[in-house]
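J.: would you be able to build a 3D model of this:
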Amino acid sequence: MPELREMMVDQLKDAFSAEKQAIQALRRAMRKASEPQLKQGLEAHIAQSEEQRDRVEQALDKLGARPGRKVCEAMRGLAEEAQHELEEYEKGPVLDLVIVAAQQRIEHYEIAAYGTMVELSKAMGETEIADLLAKTLDEEKAQDGLLTEVTRSAILPAALEMEQAA
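T.: Purely as a prediction, here's the structure:
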């Protein structure tokens, strides 16, 4: 099992880097958002992501590892793409939609990563790690749902109204 353990440590280091980058992306997005529900949701998700980053560190600790300097290249790409998109639109409903789209791409990446890590840690008999990561996986899925809900209830109607007025 040393190879699986090594893979798990590598995945956790990647997740730690991803959470750090996601927090930075969330902060940038929050500054640009105009819909109050979206701003509140992003702010709450920053705090939640900080807890998630800490959970990943706890999981690494349980495996006798440290986060190190590994950079999650996938999250780097998602964050850079989001940053470029933030610069292309004026503040308002359309930019809010761009923010949601970028955040949901990030959430979906995290859901995939945590889903794999939960199953791997269960298979390895690392139930404490599986429980830590399953909590994060549930939070990521819930955040994705919240983003969809605020889009449906507030952002899309405002964007459509703006489009019709133009």
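J.: CA only for contacts and neighbour counts going forward, please
T.: Fine.
J.: and the nearest residue to Pro67 once chain neighbours are set aside, which helix or strand is it part of?
T.: Nearest non-adjacent residue to Pro67, counting by C-alpha to C-alpha, 6 or more residues apart in numbering: Lys13, 5.0 Å away. Using DSSP states H and E, Lys13 sits in helix 2-32.
J.: the structure of the following sequence is requested for comparison with the preceding one:
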Amino acid sequence: MHDLPLIAARCWIGRQAGVRSLAPLGSARSLVAVAFLQKPPAIQKPIRLLHSRYGAGPCGLVRNMLRWEMSMGAEAQRTAARPKRIHERNRPRRTTMAEAGTLHDAFIEELKDTYNAEKQLTKALPKLAKASSNPRLRQAFETHLEETQGHIARLEQVFESLEEKVRGKHCDGIAGIIEEGKSIMAEDFDETTMDACLIAAGQRAEHYEMAAYGTLVAWAQAMGHTEAVTLLQQTLDEEKAADKKLSGLAEGGINQTAADAAHPDDEDDETMAGAGAGRKGAATARTARR
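T.: Next up is the predicted model:
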């Protein structure tokens, strides 16, 4: 019976010794004998060297020769493969036109980002409303929360119109703005100052969304997505209206009240200056009558 190592050994010795077929030979001893009888220089020297080094008999000698051949072959394969792997790793990646992203792909990614931003705002707006002391400001945040829920529904319609799966991608931009808002609410400000800061936090979010929806509308128009344009434009108009409402509240008294609370001495000086001017005018009038 010939096992696999023995067959491999026969083939190797046969190649070196020039024997075309060693299949009839059934033992390692016969293989070594054939090799010595042929006496080719290519195999005579390795056999003597291995025999003197390892002190192996004929069977052990064949096994040692086989191990040596296999180890040299494996090392040669590793050496040949290593430069190839390095070469492939350092080779610049070729991007074909089919693999490159398009404006449509960027549009879908922006939709996902904005969808997630609106989702995050539905959790942030109730906190802004709760922290507000001005009733009109609180109502503005609550109203915009309802609008934001409608924005989410519109974005889902946009996805469906494009036959895309409704899915969000975490929006780092709005997450940072919301985190800033949380830091503001943690401050120990007086009520009016807190309202002024909450308006600033709300408008940061509005401006971010206005920029996002403005981009989406422009891209949708360029690609001819008419249904998407209509839906996105409605949301953009509502974001602008919400921002304008917050500006009106700030300029309608909240900012000035907070400023007066921050500089009460300036207000007293103005009152005293007005009273002094009144007394001086009265004195001037009495002098004129004389």
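J.: helix or strand next in line after the helix holding Lys13 of structure 1, which one?
T.: Following helix 2-32 of structure 1 in sequence, per DSSP H and E, is helix 36-62.
J.: and that next one with helix 2-32, angle?
T.: 160 degrees (axes from the mean of the first three to the mean of the last three C-alpha atoms, to 10 degrees).
J.: how far apart are helix 36-62 of structure 1 and its match in structure 2?
T.: Helix 36-62 of structure 1: mean distance to aligned residues in structure 2 after superposition is 0.7 Å, counting by mean C-alpha distance after the TM-score superposition for structure 1.
J.: which elements pack onto that helix?
T.: helix 2-32, helix 127-150 (3 or more C-alpha pairs under 8 Å, 6 or more residues apart in numbering; DSSP states H and E).
J.: which part of structure 2 matches that helix?
T.: Alignment of helix 36-62 of structure 1 against structure 2: residues 135-161, by TM-score structural alignment.
J.: what about that stretch, distance to the chain center?
T.: 26 Å (C-alpha atoms, centre = their mean, to the nearest Å).
J.: for stretch 185-195 of structure 2, same thing?
T.: 34 Å.
J.: and the end-to-end length of it?
T.: Criterion C-alpha to C-alpha, to the nearest Å; first-to-last residue distance in stretch 185-195 of structure 2 is 10 Å.
J.: which residues touch it?
T.: Contact with stretch 185-195 of structure 2 is made by 131-134, 137, 184, 198, 254-255, 257-258, as judged by C-alpha atoms under 8 Å, 6 or more residues apart in numbering.
J.: got the buried residues for it?
T.: Going by neighbour count (16 or more other C-alpha atoms under 10 Å), the buried part of stretch 185-195 of structure 2 is 185, 192-195.
J.: tabulate those (JSON lines), appending secondary structure and distance to Ile86 of structure 2.
T.: Putting those into JSON lines (DSSP: H, G, I helix; E, B strand; the rest coil; distance: C-alpha to C-alpha, whole Å) gives the following:
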{"residue": "Met185", "secondary structure": "helix", "distance to Ile86 of structure 2": "54"}
{"residue": "Thr192", "secondary structure": "helix", "distance to Ile86 of structure 2": "65"}
{"residue": "Thr193", "secondary structure": "helix", "distance to Ile86 of structure 2": "62"}
{"residue": "Met194", "secondary structure": "helix", "distance to Ile86 of structure 2": "60"}
{"residue": "Asp195", "secondary structure": "helix", "distance to Ile86 of structure 2": "61"}
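J.: which one of those is nearest to Thr271 of structure 2?
T.: For the buried residues of stretch 185-195 of structure 2, the closest approach to Thr271 of structure 2 (C-alpha to C-alpha) belongs to Thr192, at 22.1 Å.
J.: any idea how far that closest one lies from Lys130 of structure 2?
T.: 14 Å.
J.: same thing with Asp195 of structure 2?
T.: 11 Å.
J.: cool, and Arg204 of structure 2?
T.: Counting by C-alpha to C-alpha, the gap from Arg204 of structure 2 to Lys130 of structure 2 is 18 Å.
J.: same check on Trp12 of structure 2?
T.: Between Trp12 of structure 2 and Lys130 of structure 2 the distance is 86 Å, computed by C-alpha to C-alpha.
J.: ok, now Phe107 of structure 2?
T.: Distance, Phe107 of structure 2 to Lys130 of structure 2, by C-alpha to C-alpha: 35 Å.
J.: so between these two, which is more surrounded?
T.: Set Phe107 of structure 2 next to Lys130 and count neighbours by other C-alpha atoms under 10 Å: Phe107 wins out with 17 against 11.
J.: map the more buried one onto structure 1.
T.: Match for Phe107 of structure 2 (TM-score structural alignment): Met8.
J.: need the contact list for its match.
T.: Counting by C-alpha under 8 Å, 6+ apart, Met8 of structure 1 has contacts 117, 120-121.
J.: which of those sits closest to Gly64 of structure 1?
T.: Distances from Gly64 of structure 1 to those, taken by C-alpha to C-alpha, are shortest for Ser121, at 14.5 Å.
J.: so the closest one is in contact with Thr127, correct?
T.: Yes - counting by C-alpha atoms under 8 Å, Ser121 of structure 1 does reach Thr127; the two are 6.7 Å apart.
J.: who has more neighbours, these two?
T.: Ser121 (20 against 13).
J.: not counting its neighbours along the chain, what's nearest that one?
T.: Closest to Ser121 of structure 1 by C-alpha to C-alpha, 6+ apart is Ala130, at 5.2 Å.
J.: could you check how far that neighbour is from Ile111 of structure 1?
T.: 14 Å.
J.: one step back: list the buried residues in the match of helix 36-62 of structure 1.
T.: 137-138, 140-142, 144-145, 147-148, 151-152, 154-159.
J.: which residues are in contact with the residue nearest in space to the middle of structure 2?
T.: Central residue of structure 2 (C-alpha atoms, centre = their mean): His170, 8.3 Å from the mean position. By C-alpha under 8 Å, 6+ apart, the contact set of His170 of structure 2 is 113, 116-117.
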